[in-house]
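>>> coordinates only, sequence not included:
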């Protein structure tokens, strides 16, 4: 895996679950990591502390996404923190933060719920990227966390897959636009993964068995499975990969 020493990364939604795993892995590879969180300051500080205990460098940045002024809040906090490290630019931008209002088929999904998912999953990554492009070094990396639900019909609702599909289009379109700067843009499709948010559902033996049965590799994913793939895309080893959607699902719903 490539060495990220001297690189600066921002990972949104990095206080828990997959985002935390990504932040820890990028820091392990040498990057200075901005651990973004929306509300759970305690969890974000725990992530940064775990990185420091492992010999890495990280700081926390707060901004609730999907609300007015979210990009201003995030970039102001990022700029202030980077300044304290003698930095003013970033090399890696990982859009991991997302909102999934589950159990909402088209018959009952409300405009307010739909707008909220679009605001967090599409609008925030779009305009945060727009704001950070002048701060993103040439040769940098943008990695968008997508979902298996864009290729396999979801039993949990239609709104979330729609937003992740939009994020995929954003990825390959932006890849072409930023190619002249040597910036790669890719998305990572995530499937069934053990996190604190899925723990209760996967604690049901019947649900766990069903989920495993849907996955070609015969198990539920773990956070490092996702984080390792993101770290690869962030590294120089992936320098010739852009505009791609990397399926990191263990073959879910094939």
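Structure's in. What do you need? Values in this document were obtained by computation on a predicted structure and should not be read as measured data.
>>> please count neighbours and contacts with C-alpha atoms only from this point.
Fine.
>>> so where's the longest helix in this structure?
helix 159-178 (DSSP state H).
>>> ok, residue 166 to residue 109 distance?
18 Å (Cα to Cα, to the nearest Å).
>>> try residue 52
Where residue 109 is concerned, residue 52 sits at a distance of 42 Å (Cα to Cα).
>>> swap in residue 155?
From residue 155 to residue 109 the distance is 14 Å (Cα to Cα).
>>> the two: which is more packed in?
residue 109 (16 against 11; other Cα atoms under 10 Å).
>>> find the residue closest to that one in space, skipping its chain neighbours.
In space, and not counting its chain neighbours, residue 109 is closest to residue 159: 7.7 Å by Cα to Cα, 6 or more residues apart in numbering.
>>> for the stretch 1-150 of the chain, which segments count as helices?
Taking DSSP state H, counting those that start in this stretch as the criterion, the stretch 1-150 of the chain carries its helices at 17-28, 41-53, 70-84, 111-118, 124-132.
>>> longest strand anywhere in the protein?
With secondary structure taken from DSSP state E, the chain has its longest strand at strand 136-147.
>>> check contacts around the residue nearest the centre of the chain.
The chain has residue 96 as the residue nearest its centroid, 1.7 Å off, counting by Cα atoms, centre = their mean. Contact analysis of residue 96 by Cα atoms under 8 Å, 6 or more residues apart in numbering lists 11-14, 18-19, 144-145.
>>> adding another structure so you can compare the two:
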């Protein structure tokens, strides 16, 4: 197994793409997979995922934490280290994110901007900062972007800006952390993936994406959790040691970049 004894943190891991990533890491032998969730409605999903990982013979630990809370990153790291009696961390997947309201430029509010940027950008920065304080040599950081970062889709101004920022941060951190920690930092840029977040993106955006899905070269459909999780898994393995500062576009050919 490629990740034997590795300790991983996945933010937003109870459902959707995050859940797929947690299972992919566990199936490759990650000794500890700590994952976060925020809402009470996700509690049963988190508990079920812990049981599923345990059934594979590995350990998982669910941490309820709101990424908008500035104390959350240190809390997540501290609880992970304590729960599994470890002193270093190997893998961070910054998956937690929120979509925007699907509003045109003239309708964007300060509240929408703050919510999206706090979760999709600020939380990624400070979660990574907290992780790096305990990173093991050769650690892996994977950030989740979106095809929206490059697609120029109407009604997606704030979300697009947040994911473009994540791609920029990925390149900066690859430069900053490579020699110092032997770490790689990459991003995965999914196209539409059939998750709760995708279905809640707004009627206008959803209709547009469904039309786009029909034209996707790899297959006329939205992506699945596993389509993305398998790529994240590779970027967490030793096999990806010569890949850093990169953005892998997991969109089935919807967009060639």
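Yep, it's here. Keep in mind it's a predicted model, so treat the numbers as computed, not measured.
>>> can you add distance to residue 83 of the first structure and neighbour count and give the contacts of residue 96 of the first structure back as a markdown table?
Shown next, in a markdown table, are those (distance: Cα to Cα, whole Å; neighbours: other Cα atoms under 10 Å):
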| residue | distance to residue 83 of the first structure | neighbour count |
| --- | --- | --- |
| 11 | 18 | 24 |
| 12 | 19 | 27 |
| 13 | 22 | 27 |
| 14 | 21 | 30 |
| 18 | 27 | 25 |
| 19 | 24 | 26 |
| 144 | 26 | 24 |
| 145 | 28 | 24 |
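>>> quickly name whichever of those is closest to residue 33 of the first structure.
Of all those, residue 33 of the first structure sits closest to residue 11, with 7.3 Å by Cα to Cα.
>>> got the contact list for residue 12 of the first structure?
19, 35-37, 94-97 are the contacts of residue 12 of the first structure under Cα under 8 Å, 6+ apart.
>>> out of those, which comes closest to residue 232 of the first structure?
residue 94 (12.6 Å).
>>> quick check: that closest one touching residue 146?
No. Under the criterion of Cα atoms under 8 Å, residue 94 of the first structure makes no contact with residue 146, lying 11.1 Å away.
>>> residue 212 of the second structure touches residue 253, doesn't it?
No. Contact between residue 212 of the second structure and residue 253 fails when scored by Cα under 8 Å: they sit 10.8 Å apart.
>>> start and end of stretch 94-104 of the first structure, how far apart?
First residue to last in stretch 94-104 of the first structure (Cα to Cα) measures 27 Å.
>>> if you count neighbours, what's buried in that stretch?
94-100, 104 (16 or more other Cα atoms under 10 Å).
>>> try stretch 55-72 of the second structure
58-68, 72.
>>> and stretch 248-257 of the second structure, by the same measure?
For stretch 248-257 of the second structure, by 16+ other Cα under 10 Å, it's 248-252, 254.
>>> quick one: which of those sit in strands?
Short answer: these in strands (DSSP E) are 248-250.
>>> want to throw the residues you listed into a markdown table with distance to residue 49 of the second structure?
Listed next are these as a markdown table, based on distance: Cα to Cα, whole Å:
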| residue | distance to residue 49 of the second structure |
| --- | --- |
| 248 | 27 |
| 249 | 27 |
| 250 | 24 |
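>>> which of the residues you listed lies closest to residue 207 of the second structure?
residue 250 (20.3 Å).
>>> mind telling me what that closest one corresponds to in the first structure?
In the first structure, the residue paired with residue 250 of the second structure according to TM-score structural alignment is residue 248.
>>> contact partners of the longest strand of the first structure?
89-96, 161, 164-165, 167-168, 171, 181-191, 230, 233-234.
>>> show me what contacts residue 120 of the second structure?
Each residue near residue 120 of the second structure by Cα under 8 Å, 6+ apart is listed here: 96-98, 162-163, 166.
>>> can you tell me the residue that sits opposite it in the first structure?
Using TM-score structural alignment, residue 120 of the second structure pairs with residue 121 in the first structure.
>>> check residue 58 of the second structure too.
Match for residue 58 of the second structure (TM-score structural alignment): residue 56.
>>> how far away is that match from residue 127 of the first structure?
29 Å.
>>> and what of residue 200 of the first structure?
From residue 200 of the first structure to residue 127 of the first structure the distance is 34 Å (Cα to Cα).
>>> between these two, which has more neighbouring residues?
residue 127 (13 against 10).
>>> tell me the contacts of the more buried one?
By Cα under 8 Å, 6+ apart, the contact set of residue 127 of the first structure is residue 71.
>>> okay, now the spatially closest residue to residue 26 of the first structure that is not a sequence neighbour: neighbour count?
Of all residues not flanking residue 26 of the first structure in the chain, residue 231 sits nearest, at 6.0 Å (Cα to Cα, 6+ apart). Residues lying near residue 231 of the first structure (other Cα under 10 Å) number 26.
>>> can you check the one 4 residues further on too?
Residue 235 of the first structure has 20 neighbours, counted by other Cα under 10 Å.
>>> quick one: it and residue 9 touch, right?
No. Residue 235 of the first structure is not in contact with residue 9 according to Cα under 8 Å; the separation is 11.6 Å.
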